[in-house]
Each structure stands twice: as structure tokens, then as C-alpha cells.
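**Student:** Fold the following and give me the result.
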Amino acid sequence: MNVRVKFLGGAKSVTGSKYLLEIDDKKILIDCGLFQGLKSLRLRNWDTLPVDASTIDAIILTHAHIDHSGYLPRVVKEGFQGPVHCTTATAGLLDIMLLDAAKLQEEEAQFAQKKGYSKHKNPQPLFNTKDAEIALSLLKGHHYQQKEEICPGVMVTFHNAGHILGSSIVELEIHGSTQTKRIIFSGDLGRYDRPILHDPSAINHADILFVESTYGDRRNENEGVEERFAEIINQALDRDGCLLIPAFAIGRTQLLLHYIKTFMEEGKIPKVPVYVDSPMAISATRLYQDFPTYHKLTSKELSNPSIFDYNQIKYYRSQEASTSLNNLEKKAIIISASGMCTGGRILHHLYHRLQRKNDTILFVGYQAEGTRGRRLLDGEPTSRIFGIDVSVKCNIAHLNGLSAHADRDELLKWLSNFSEPPKMTFIIHGEENSSTAFSQSIKKELDWPNIVIPEYLESFELFQGV
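**Tutor:** Below you'll find the model as predicted:
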């Protein structure tokens, strides 16, 4: 049995994760994400997939975030018809996320045509609702620790990654004629000792390892992060403005609500209205009740009222309700998606609030290179939204201690569980500087050999004659 890998994304970038395993004549795609951020990356979404989609036998998803799953409707459009394996909670999230992503694609194409800011005469969506519905019909949900055969001689097991609800570390066992080999994909690893999700599962052996490196070059704020969060909220409200928080609908929004409710109950911040303006986040929050084994929250904490229900928290689904928030001038918190300001309702809020000197935009998660969020953090004086350059006069704040990604030390902690070094370790899902720094840390701290930072579209022979 011969095994090869080709990197179709997530190589020297934090988006577009797609890793093609060729096991003799079988093709398995691990993750199927959209590219985001830099235009040069986003344009890859429109390219024909570098492999004939109809020849892919199966897809395995580590989790539901769009940079790992959002290309599914497109690959279906290109001819993929096989099963898509993931955890049951990931399947539940994708029911929400893929339809939302399709709707956004359709709306953005229509809006671009209406406003005339697209260079195309008749702009089209990358995929549509029908493509998303077909993709959803292909999902096969699995529980953690449940071993399943997905191709002859190929077994998959999902382990908890602690990143978002249902996120997984993917373990593949490949049974050859003479040997069994184990390949591990870390997916996106979460943090330790978080209030909602369990710690990432310890893995002790891999012949080949693929490990993410989003924060491989830095340490997150750990000490005093709650106090710092409360301080930023108070500073924003003291300016007699509103606090706008771009947040991923899955995971980050729920963590923010947990902290904000706690702060208000303990008197650390004033009891002001908190508006969750993200239909996806509202739906995702309810899934915590449907999948109780995937998190730490007890049935009591999720009963009526749940920890996500509070007098100050207002959930807004309709477009009309969202638009009404434009009239808020002070003493309110608005949480909206997307977390990197690449699309969704957050764009409308930014359009109205970037110019208000009393308002504050707080970034609480990773901002990929080339995204609007990253450019704002880097001090961009104007931001182009809906074809208009909007002046940035508001206050910009950043708190990375609430990130759902493991930092350098936590990544090394997870790697230290391995009883011996893998024969080859690929550093993936990180910008080049981060991947390079993390590679050096592994060599220095763990003394592992054969560390590889792959290039986009690069291929490697993993096993021959197994």
C-alpha cells in the first residue's frame, strides 16, 4: 500500500485547509475549507480544485469553521458525491453554517450587482443554497472515540480537540498487507482549562503528524485576562459610546456571553444591553443543549434559564432588528459575526461605527493576514466597505486571551503527550512566520527530527509498500 499527501490549502496560511491523502487508488480529503484574507488566497476559491472532485472517495472534517468546511458546497458543485465524515456536533453546526454561507454568497453577489462595485457585469456566488443542501445530505456523523471504516483498510477515529463544539483531532489507521500506520491531523487545537469546553485529548502515537500552528509564534494572555476584558468593557462604556465585538458565531460568542453575564452579576461592569446580532450564533448557542457530551456545561446550566439567557442579553435575528442597532449611540455592547470582519452583519455595524470617535471595536480572536480585521488592528486609517472608504475614528482594542486557539506553549504541551517523535511532522495552518517559529520550538524543546513546513500544492510520499 502506497500513501501520498498533497497540500491543497492550509500550507503557510491559516485558511483554506485541505489535505488530500491518496491511499493506492483511494482519495480522501481531510478538511474542505474556504480561503480567506489576502486576495491572492481568496482567488483560489474560484480556481478549479487541483484534483477532479468526482474522483474523491470521501471527505473528513476536523470541525465546522468555514476555513475548514466552507468549500464543501463548491466541491459538490464540482462533482463530489461521496460521504463527508465528521462528529455529530459538527454535523449539527454545519446544518446552520453552510446554509448561512450560501445565503451570504448569494446576497453579496446581488448586493455587488446592485451597487455596481463588482468588476463583473453579472457577479455570481461561489456556490448557492442548492449546493449547500446537497453537501449537507452527504454528512455522516460520528461520536468521539468511535472507530469507523471509511474505505477498505482505512479506519477513522475522532478525538476531542477542545476548539469549538464538536471539534476533533482526526486519527487515521491505515491497515496494509504487512503493517498498520497511524496518521494524526490535529485540526485546530483548543486551550486548556477553559470554562465551557474540555481540554484537547492527549494523543500518544503517530507515524505521521499534521499539527496546526496558528499561534505557534506567541503566547496568549493567560494571567488576568478576565480582569483585562472587564477593564476594556468599562473603558468603552465610559466613553459614552458603544462597544462592538466581531466574534465567530461558533464558540467565541458563547464564551463572551458567559464572561459578560458573570461580570454583570459580580458587579464588575454595568448592566447595559448586550445585543447578539447573528442568527447563526443564536442557533449555534441552542446546540449546546442538543450535544451535552461535547462540553462541560451541566443540564442545570443549560436549563431554562440557561447560562446564555440573561435579562440584559437580547438576541436579534431579523434584518430590521439588526438595522435598528445603528441608532444606538452609547452604553451598549453589540456582538456580531464574522469574527475577522470578512462578511456578515458585522460589515454593516463597522460601516456605521468606525467613524464614531466614542465607539470601540474590540477584537478577541485571531485576525488572518489580509482580512479587514487584521488591517484595522494594524492601524489602517480607512476601511473599504461596500465599495466605500470609511474613515477609522473609533477606538480599536485587542484581547487575545479569549482566543479558541492553543498558543505556542499549549501546542507544545499537547505534543509532549507523544511517547516518541513521529517519523514526520508537518506544520500546517499557520502563516509562514508562525509556522517557522513553531518548527524551531519543536526542534529546540522536544528535539524532534523531520519537521516539514509544506508549500501550497506540494506533495509528499508518506509510505511505500506498507
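
**Student:** make it CA atoms for all contacts and neighbour counts henceforth
**Tutor:** Noted.

**Student:** count of residues packed around Val225?
**Tutor:** Neighbour count for Val225, taken as other Cα atoms under 10 Å: 15.

**Student:** repeat for the one 5 residues further on
**Tutor:** Residues near Ala230, counting by other Cα under 10 Å, number 17.

**Student:** buried residues in the host helix or strand of it?
**Tutor:** If you go by DSSP states H and E, Ala230 is part of helix 225-238. In terms of neighbour count (16 or more other Cα atoms under 10 Å), helix 225-238 has its buried residues at Phe229, Ala230, Ile232, Ile233, Asn234, Ala236, Leu237.

**Student:** Which strands and helices lie in contact with the following helix or strand past it?
**Tutor:** From helix 225-238 onward toward the C-terminus, using DSSP H and E, the following helix or strand is strand 242-246. Applying 3 or more Cα pairs under 8 Å, 6 or more residues apart in numbering; DSSP states H and E, one finds that strand 242-246 contacts helix 225-238, strand 332-336, strand 360-363.

**Student:** how about the next helix or strand after strand 242-246: buried residues?
**Tutor:** Going down the chain from strand 242-246, the next helix or strand is helix 252-265, by DSSP H and E. Of all the residues in helix 252-265, those buried under the rule 16+ other Cα under 10 Å are Arg252, Thr253, Gln254, Leu255, Leu256, Leu257, His258, Ile260, Lys261, Phe263, Met264.

**Student:** again, but for stretch 210-227
**Tutor:** Using 16+ other Cα under 10 Å as the test for burial, stretch 210-227 gives Phe210, Val211, Glu212, Ser213, Thr214, Tyr215, Gly216, Asp217, Asn220.

**Student:** Would you confirm that the fifth one contacts Asn433?
**Tutor:** No. The pair Thr214 and Asn433 fails to qualify as a contact (Cα atoms under 8 Å) at a distance of 10.0 Å.

**Student:** To check against the first, give me the structure of this:
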Amino acid sequence: MSKPVATLTFLGAARTVTGSKFLLDLNERRLMVDAGMFQGAREWRRRNWDDFPVDPATITDLLITHAHMDHSGYIPALVKHGFHGRIHCTPQTRELTAIVLRDSANLQVNEARDAARGGYSKHNPPLPLYDEADVERSLPLFHDVAFDRDLDLGGGVHARFTRAGHILGSASIRVWLADDPQISVLFSGDLGRDQHPVLRRREEPEGATSVLIESTYGNREHPTGDEEDHEALAGLIRRTIARGGSVLIPAFAVDRTEILIKVLGEMQHAGRIPPVPIFINSPMGSAALDVYQGTGAHAELRADIDISALLNLPTLRDVRTKEESVALNRPAQPCIIISASGMATGGRVVHHLRHMLPDPRNAVVFTGYQALGTRGRSLVEGAKQIKMYGRYVPVKAEVLLDTAFSVHADAPELLEWLAALSPAPQVVYCVHGEPKSAEHLADTISEELGLMAVVPRYGEVVRL
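**Tutor:** Modelled structure (predicted):
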């Protein structure tokens, strides 16, 4: 009797940088690695609402590389439509994902309500993709997985999580069949840089026959020298404070907030920027800070990092209430505001943008990758007006993109990770990147490493 065909289906992060979802059919078992939400361009966001290509109830196990929305944000929608299997991830990913999903549900419910009241939605009535109840039904399905331990998923299918060094708890995941050495797949997840500001360096997993590698920065190298010292940011802060304005930093609540506090604190200590108040206006960011201070996080942190000491910065202020947040739209004195989301797609930061963008005294600083179709991408590309809550807002504030904050591996670091895999892969799939970035990385892999590398299409199915 012939063995069942083993297949891999690309249900997201294929020629786009969001929505990571990879379906594995192995030995009559159906697994999925990552369940990310599509963000950015409308054509991709609409896919969040499509009928899922397979019945979610037929998926036995879901493996999550890390907590960011584009890798975990679709989980409650899967559960809403019938998924009831096990969700495997590291303990820190579980903690952070719970924070991310609860915030996402709350944000969606509020946005749907505001759109209904304001009459600026094309849908009648506007609805959230999922709500808080869907999130709470999802959380009991999570199961903790330790790094570097074999996980038996049944049916001869095994998995192993290796530290990826991107954010706390992030992992690369290797899946294989015990009785067929030719059937093995390695998912890079998002890979951290060689030198992460807070976390220890990523570790090298065992190689696999097929490898999926992220390509967010597949055609770029991170800055070095003065740019890595964030002098452009320091200069902008000095200029803005001197003219009586405030600096708004849209930031990813998980990981980026910790790094920003570290850098801004060092700048203030060195006298590079004035000691103005620094407000953390993100409930999700504040909750994530608590996870980074937890005992379970210590093994992943760099030896020279004391998270508690970072948070004792004298000028740091934690904004918890809605009233405090509203007051920051017109701050009483020049200040720095760190608020989610990092691409300005939703959350408290959008309210701040609406009030701060029209004032030329102010400045807005983006510190990470800005996907196509997001407000952040429009602003860094020089938009003169931005639409928010059904109205256009003029952009008079100074805008800066500081790419030195990125904790994604760049092109040379991706190649280094791939070249170190043993055994070497038979085929490499470049995922989680915009087309030009993914295609450039695939070409470079072929030319420099001599490996077959392709950029898969959305919905494409390949045999393993």
C-alpha cells in the first residue's frame, strides 16, 4: 500500500510580509504552522474574511513561531470557525500571544462600533473578525513547548522548537516524519539579528529537506556606524523639543517598546537628548513589559541586560487610563510618546497622529518595517495627508524612519543562517516578504549557496 502524499500549502506570507499560515498534510495528519492575520494592503486584509481553504476542524495541531499579529492574530478566527485542536508554542509566546489577541479583539470591537457610529464603513453593520469571547475560547487550547525538546504530535509526526532570537519566545520550528527521513520541513519564523539589543543571539536548528525562510529584509542590509547609534533620531528629538513640539513613536508593543526604552534611556544618560518625560501609552506594551520581567524570560535575555533597571528610568511614565491617553493628545510640555501599533494601523497611536500630524512643531518616528497599505508606509513615503476615522488629516509634522531598530535578520544574516544548516536543504521557499525582497533573496541563495530557491504563490501546494 502506497504512503499518503505529504504536502505543504502556502496560505499566507506568500509574496507578502503578513498573514503567515502554512498547512502541512503528513501521514493523514493535518498541521498548521502559524496563524497570522493579514495586514497592510486592502487586497490582503480582505482575505482575513475569506472562507478558510480547509475545514478548521480538520486541523489537529497548530504550531506558533512567535506572538506578533502577523503570525498569531488569526487564531481566534480559526477557533470561531471550528478549530479545536492543540496550539503549541513556547511559554513566553503563550503569554505574549494572550496579550496580543485580547488587545486585537478589543481594538476590532471598538473600531467596528466607531465605524457604525461615524458611518464611514462600507459594511452595514461593520463587524469585528472576532471578539473577546473568541479569544477566551482559544486560550485553553495552548500547550507549552520547551526549546530543543522533541515534540511527538502523533502519527509519526514530530516537531522541535529552536530559539530564533527575534522577540521573547520566538522559535524556528522543524517538523519531520520519524519513518521517512526525506520528509522534513524547517520554518525559520522571523529570525533575529546577530546582535539583538535585549535578547541572546539566535541558535542554529538542524537542517531539513525543505526550508521556509523569511525574506522581510531579503534585499537589504541594516545600517552601521552612526546610523546604528541612532544619531538621526537623537537629532530629531533635540530639534523637536527645542521648537516646543513632542515626538510620537508608533511602536510594536512586543519587543520594540523594550528596545526603545533602552535606547532613549541611554541617550538621556549620555546627554544626547533632553530629559523630557517618556510616556508608554500602550496597555499591550505595558503588559508585554511585565512578561519580559518575568522569571521565565531570564534565559533568553542577554547577560548584560537588566530589564528592571531599564524600567527605572526617572523620566519614564506608564499611561494606563483612557483619560491619561486623551490628555496626551495635547501634552502639557514637550515629551516623547511611545504608543502602539508600530505601523499606525490601529490603537491609541492613531488618535495621537490625528492630533499631532497637523502641527509642524511635532515629529513622528517609525522604528520598524512598514508594510504596503499601512499608514506608516504612507507617512515614511512622504504622504501630505492621511485618512483616519473617515477624514483626511494634513501631515505637517516631521517624519523619520529609523531602520536601525529592526530586529529582523538582514540579507547577509539570512544567508548566514541558511548556509549553517546541516544537512543542507533540497529546496528553499522564500516567504514573509514583499515580492521584490523575496525574489532578490531567492536569486542570491541560488547564486551564492547553489541551492534551489523559489518564491511560492498564495494558495500554492507543493509535495514534500
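
**Student:** So which elements touch the helix holding Ala230 of the first structure?
**Tutor:** When contacts are defined as 3+ Cα pairs under 8 Å, 6+ apart, helix 225-238 of the first structure packs onto strand 242-246.

**Student:** Go ahead and confirm Pro334 of the second structure touches Arg239.
**Tutor:** No. Pro334 of the second structure lies out of contact with Arg239 (Cα under 8 Å); the separation is 11.2 Å.

**Student:** intersection of neighbour lists for these two?
**Tutor:** By Cα atoms under 8 Å, 6 or more residues apart in numbering, Pro334 of the second structure and Arg239 have no common neighbours.

**Student:** quick one: contacts for the aligned residue in the second structure for Ile307 of the first structure?
**Tutor:** Counting by TM-score structural alignment, Ile307 of the first structure lines up with Leu310 in the second structure. Each residue near Leu310 of the second structure by Cα under 8 Å, 6+ apart is listed here: Ile261, Lys262, Gly265.

**Student:** so the last one sits right up against Asn312, yeah?
**Tutor:** This means Gly265 of the second structure. No. Using Cα under 8 Å as the test, Gly265 of the second structure is too far from Asn312 to be in contact (9.6 Å).

**Student:** contacting residues around the aligned residue in the first structure for Gly156 of the second structure?
**Tutor:** Superposed on the first structure with TM-score structural alignment, Gly156 of the second structure falls opposite Gly153. For Gly153 of the first structure, the residues meeting the contact criterion (Cα under 8 Å, 6+ apart) are Glu173, Ile174, His175, Gly176.

**Student:** helix/strand/coil for the equivalent of the first one over in the second structure?
**Tutor:** Aligned by TM-score structural alignment, Glu173 of the first structure pairs with Trp176 of the second structure. Secondary structure of Trp176 of the second structure, reduced to three states by DSSP: H, G, I helix; E, B strand; the rest coil: strand.

**Student:** The one 10 residues further on too?
**Tutor:** Classification of Leu186 of the second structure by three-state DSSP places it in strand.

**Student:** residues touching it, list them.
**Tutor:** Going by Cα under 8 Å, 6+ apart, Leu186 of the second structure touches Ser172, Ile173, Arg174, Val175, Gly207, Ala208, Thr209, Ser210, Val211, Leu212.

**Student:** Go again with 7 Å.
**Tutor:** The contact partners of Leu186 of the second structure, by Cα atoms under 7 Å, 6 or more residues apart in numbering, come to Ile173, Arg174, Val175, Gly207, Ala208, Ser210, Val211, Leu212.

**Student:** repeat for Tyr366 of the first structure
**Tutor:** Counting by Cα under 7 Å, 6+ apart, Tyr366 of the first structure touches Ser403.

**Student:** Same question for Ala404 of the first structure.
**Tutor:** Ala404 of the first structure sits in contact with His163, Gly190, Arg191, where contact means Cα under 7 Å, 6+ apart.

**Student:** and the longest helix belonging to the first structure, which stretch of the second structure?
**Tutor:** Across the first structure, the longest stretch assigned as helix under DSSP state H is helix 88-115. Here helix 88-115 of the first structure aligns to the second structure at residues 91-118, judged by TM-score structural alignment.

**Student:** any idea what sits nearest the counterpart of Asn128 of the first structure in the second structure, other than its immediate chain neighbours?
**Tutor:** Asn128 of the first structure maps onto Asp131 in the second structure, with residues paired by TM-score structural alignment. Spatial nearest neighbour of Asp131 of the second structure, chain neighbours left out: Ala105 (4.7 Å); criterion: Cα to Cα, 6 or more residues apart in numbering.

**Student:** residues touching the one you found, list them.
**Tutor:** Ala105 of the second structure neighbours (Cα under 7 Å, 6+ apart): Tyr130, Asp131, Glu132.

**Student:** who's in contact with the second one?
**Tutor:** When you say that, I think you mean Asp131 of the second structure. Contact analysis of Asp131 of the second structure by Cα under 7 Å, 6+ apart lists Ala105, Asn106, Val109.

**Student:** ok, now how distant is it from Gln92 of the second structure?
**Tutor:** Applying Cα to Cα, to the nearest Å, the value for Asp131 of the second structure to Gln92 of the second structure is 23 Å.

**Student:** Pick out the residue nearest the middle of the first structure.
**Tutor:** The first structure has His65 as the residue nearest its centroid, 3.7 Å off, counting by Cα atoms, centre = their mean.

**Student:** quick one: whichever residue in the second structure pairs up with it from Gln195 of the second structure, how far?
**Tutor:** Counting by TM-score structural alignment, His65 of the first structure corresponds to His68 in the second structure. His68 of the second structure sits 20 Å away from Gln195 of the second structure, going by Cα to Cα.

**Student:** same deal with Asn362 of the second structure?
**Tutor:** In terms of Cα to Cα, Asn362 of the second structure sits 32 Å off from Gln195 of the second structure.

**Student:** Which of these two has more residues huddled nearby?
**Tutor:** Per other Cα under 10 Å, whichever of Asn362 of the second structure and Gln195 has more neighbours is Asn362, with 25 against 14.
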